[in-house]
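>>> From the sequence below, what's the structure:
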Amino acid sequence: MTDCLTGCAESPGDFAARLLAWYDRHGRHDLPWQKDVTPYRVWVSEIMLQQTQVGTVIPYFQRFMARFPDVHALAAATQDEVLHHWSGLGYYARGRNLHRAAQQLVDQYQGQFPRQRQALEALPGIGRSTAAAILALSGGQHEAILDGNVKRVLARHRAVQGWTGEAAVQKRLWALAEYLTPAERVADYTQAIMDLGATVCTRGRPRCDACPVADDCLARAQGLQSSLPTPRPRRKQPLRQVCMLIIQGPQGILLEQRPPTGLWGGLWGFPEVASVAEASGWCQAQLGGEPVRHEAMEPFVHTFTHFRLHITPVRVWVQNPAGGVMEAVGRVWYKDTAQAGLGLAAPVTRLLNQITQEDGEINGSHGEMRNAG
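A predicted model of the protein is given here:
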């Protein structure tokens, strides 16, 4: 008899059994967050793994755990320090939400993770799938997850048409995820279906010959592996433009802290203007004088999920900025060996490294660089 949900005669237990047998032999068992498993370690790994490959996450996770070994250490840290350890990982709202959620966990739950999915979902940055993953992976609770890898496996196995971001498609996939999640070995099954999507049922060139559930995969039977899941409707990415002022004075390079929300929220970066022509005016208004000289560097494009940012870096040398320039909250003079704990956006780090590599140690004397020797 064909089940009305799965569209096949297969039982959910059969799907899980095949997947678990494959996982026992071929799954990933040595990832850092699979050792000394706690809700905290699972949570941090799940947040880091959003939109980010495992290979990229591993060194960040290890450094993060070394500095913030538990939720109390994370809650007690400053946002600057948290974002510094997040620098380069991207999607910085994840780091800010992680910090805020840690503080709420300490304040409201004495640092303990609630065992109810809805309570976890109420914390900043934790959605339904992440909350379920925390409970399933750390405690074996019967919760279904639906991250990007799982969506791909289920959309192909059941030939679910439509972009997975659509509400109706999401509802269908959630129903499948809940139906197929077994009552036993929930943690292993959860890791197994994620591993299957990450290593076998991949976005490009899925290895169907190695898949434990390929025999009744509808996408494979219909030759739809390359077209499922249905891609997101393409939208032209808008191009924004900005000039970053790399202002170099006697004490180093001027950095400003960005507002707590929005693009690169809470990170440190260069002052920004709309065009190169505004560089001198900005210095006059903010530093109390004209720059000694300025020159534009090679522009480049930094790509975000929804838009591209065309960045024109402008190096600006100043000699004697007004004394009040540093009275503004959220400004520092940066040197390559100082302020090591600041959270910096990737383009800012790139430009600071470029300046150091090309010219040597940052030194603002007379608006020039001194070679480090």
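>>> can we go C-alpha only for contacts and neighbour counts from here?
OK.
>>> how many other residues sit next to residue 137?
Neighbour count for residue 137, taken as other C-alpha atoms under 10 Å: 24.
>>> Now the host helix or strand of it: buried residues?
With elements taken from DSSP states H and E, the one containing residue 137 is helix 128-139. Within helix 128-139, the residues that count as buried by 16 or more other C-alpha atoms under 10 Å are 128, 129, 130, 131, 132, 133, 134, 135, 136, 137, 138.
>>> Which strands and helices lie in contact with that helix?
On a contact count with 3 or more C-alpha pairs under 8 Å, 6 or more residues apart in numbering; DSSP states H and E, helix 128-139 meets helix 39-49, helix 117-121, helix 186-199.
>>> And those helices: which comes nearest residue 280?
Nearest to residue 280 among the helices and strands packed on helix 128-139 is helix 39-49 (40.4 Å), distances taken as C-alpha to C-alpha.
>>> Now the element after that closest one, going C-ward?
That would be, after helix 39-49 and using DSSP H and E, helix 54-67.
>>> what angle separates that next one from helix 186-199?
Orientation of helix 54-67 against helix 186-199 (axes from the mean of the first three to the mean of the last three C-alpha atoms, to 10 degrees) gives an angle of 130 degrees.
>>> Just the angle for helix 54-67 relative to helix 39-49, thanks.
140 degrees.
>>> now for the next helix or strand after helix 54-67, which elements pack on it?
Note on helix 54-67: by DSSP H and E, the next helix or strand toward the C-terminus is helix 71-76. Applying 3+ C-alpha pairs under 8 Å, 6+ apart, we find helix 71-76 packed against helix 93-109.
>>> for the helix it packs on, packing partners?
Against helix 93-109 (3+ C-alpha pairs under 8 Å, 6+ apart) you get helix 39-49, helix 71-76, helix 79-86.
>>> Reformat those as JSON lines; add mean neighbour count.
Output for the helices and strands packed on helix 93-109, formatted as JSON lines (neighbours: other C-alpha atoms under 10 Å):
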{"stretch": "helix 39-49", "mean neighbour count": "21"}
{"stretch": "helix 71-76", "mean neighbour count": "19"}
{"stretch": "helix 79-86", "mean neighbour count": "21"}
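>>> Could you also give me the structure for this next sequence, so I can compare it with the first?
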Amino acid sequence: MSNSYEVVTDIAEIARLNEELGRRLSRMFKVKRTREITYPAGHETGTVYFETATGLHVRAWSPSERRDKFINFLLVGDPSSSSWMQIDVQMNFPANSYNRRMAGAFVIDEHGHTLVAHRGKLTKGKAGLHKTKVFREFASRVVEADDKGLTSKVILISALDDPELANRLWGFALEAREVATRIGAEENDDTRGDSAPAIGGSGGGSGKKPAAPPKDPMLKLRSYFDEYAGEGTSKGHGGGKRTVEHGDIVKALETQLRGNGRSQKAQAIDLAIVAAEVDLYEVKTSASTTDVYTGVGQLLIHGECIHELLERTVRRHLVLPMAPRASHKKHITKKGGINIVTYEKDGGGYHFQGLA
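I've put the predicted structure just below:
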């Protein structure tokens, strides 16, 4: 199988990359404290580096090295407190000999960029969560990578040389904690036999028969969880950096639109805002002819499927970093009935133009 991503498996190279990760983080995390750190398997006394010396929810990093692994605990806490700190995420990498049990991984994309990734190993309490459910929640950043002769799924978090490395790491840690809570609650509901109502069905007191689930599971709408739900592939969205960026854009778009209706998603759909009518969004990280053609096709086909499923008018929106060329835009908007939305980077977020 030919993949566009490759997990770094050479132990010497992993050690070098972990050292580089530490060097970059140490520039920001300089306030040194000794704290008791707790995690599902127990607790230990460790050195914690805080981002600032004051505050209640200050980002913190605790690196260390053991015989079999390089440890990076991501935490949040009060630098002036002596209370125990619970880790949010472990970004550990194999040392001494290669193994896939560590949660962290370094990945090389098709352009030669090195990315920090996570293998989807999360826990709730002392119980490990099903990785398939974890990958479902981070699906916009899930890719398949060649892993020493095997194919592994990983969640891309950040390019190692990204100036936003720390923000992306601790953003992932926050999302991971939320994901663990959601999956834990979902599994409790499954255990009790409490099945949630079908998302997007007629429901309520309308008297209509609830819509049958779509035959294609990739078009089954479900609640939006701060991540696009597209199926991860070996090629991602044209490279690791673009894959990470895609999830950021969809998240920013959902944040701005969530007041207009219920935010929903499907494996094949970036974002749907469901109210009396449905607004369907497809996000692309370039305005290339290929991306524009692909986005238009997805909106036309998926829009018809959603219209048939929900029996509601569907408005289609193609979200691009810039407008397509004039001849394409005219036919997309007039004959295709698709609204063009453009975005640009705005500080730490995105600004959108053309939202209806």
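>>> Give me the TM-score for these two chains.
Here the superposed chains carry a TM-score of 0.24, computed using TM-score structural alignment, normalised by the length of the second structure; 140 aligned residues with a C-alpha RMSD of 6.7 Å.
>>> coming back round to it: if we compare the helices and strands packed on helix 128-139 of the first structure, which one ends up closest to residue 154 of the first structure?
Using C-alpha to C-alpha, the nearest of these to residue 154 of the first structure is helix 186-199, at 9.3 Å.
>>> I'd assumed residue 309 of the second structure was in a helix, is it?
Yes - Residue 309 of the second structure: assigned to a helix according to DSSP: H, G, I helix; E, B strand; the rest coil.
>>> That one: neighbour count?
When counting by other C-alpha under 10 Å, one arrives at 21 neighbours for residue 309 of the second structure.
>>> Run the angle between the helix or strand where residue 20 of the first structure lies and helix 186-199 for me.
In this assignment (DSSP H and E), residue 20 of the first structure forms part of helix 12-26. Angle between the axes of helix 12-26 of the first structure and helix 186-199 is 70 degrees (criterion: the same axes, to 10 degrees).
>>> Can you list the buried residues in helix 12-26 of the first structure?
So, applying 16+ other C-alpha under 10 Å, buried residues of helix 12-26 of the first structure: 12, 15, 16, 19, 20, 22, 23.
>>> in what helix or strand does residue 191 of the second structure lie?
Element membership of residue 191 of the second structure, judged by DSSP H and E, is helix 165-192.
>>> ok, now residue 295 of the second structure?
Per DSSP H and E, residue 295 of the second structure falls inside helix 289-310.
>>> Against which helices or strands is that helix packed?
By 3+ C-alpha pairs under 8 Å, 6+ apart, helix 289-310 of the second structure packs against strand 278-283, strand 314-320.
>>> Let's have these in TSV, adding mean neighbour count.
Below are these laid out as TSV (neighbours: other C-alpha under 10 Å):
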stretch	mean neighbour count
strand 278-283	24
strand 314-320	24
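>>> Quick one, which of those gets closest to residue 334 of the second structure.
Using C-alpha to C-alpha, the nearest of those to residue 334 of the second structure is strand 314-320, at 12.2 Å.
>>> which secondary structure elements does the helix or strand following the closest one contact?
Sequence-wise, the next helix or strand downstream of strand 314-320 of the second structure (DSSP H and E) is helix 326-334. Applying 3+ C-alpha pairs under 8 Å, 6+ apart, one finds that helix 326-334 of the second structure contacts strand 338-346.
>>> immediately after the strand it packs on, which helix or strand?
In N-to-C order, the element after strand 338-346 of the second structure by DSSP H and E is strand 349-353.
>>> What helices and strands are in contact with that next one?
So strand 349-353 of the second structure, by 3+ C-alpha pairs under 8 Å, 6+ apart, packs with helix 240-257, strand 338-346.
>>> what's the closest of those to residue 303 of the second structure?
strand 338-346 (10.5 Å).
>>> buried residues in the closest one?
For strand 338-346 of the second structure, a neighbour-count test (16+ other C-alpha under 10 Å) marks 338, 339, 340, 341, 342, 343 as buried.
>>> Columns distance to residue 243 of the second structure on top of those, output as JSON lines?
Below are these laid out as JSON lines (distance: C-alpha to C-alpha, whole Å):
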{"residue": "338", "distance to residue 243 of the second structure": "24"}
{"residue": "339", "distance to residue 243 of the second structure": "23"}
{"residue": "340", "distance to residue 243 of the second structure": "21"}
{"residue": "341", "distance to residue 243 of the second structure": "19"}
{"residue": "342", "distance to residue 243 of the second structure": "18"}
{"residue": "343", "distance to residue 243 of the second structure": "16"}
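>>> Return the member of those nearest to residue 246 of the second structure.
residue 343 (11.7 Å).
>>> Next one: that closest one from residue 248 of the second structure, what distance?
Shown here: residue 343 of the second structure relative to residue 248 of the second structure, a distance of 12 Å by C-alpha to C-alpha, to the nearest Å.
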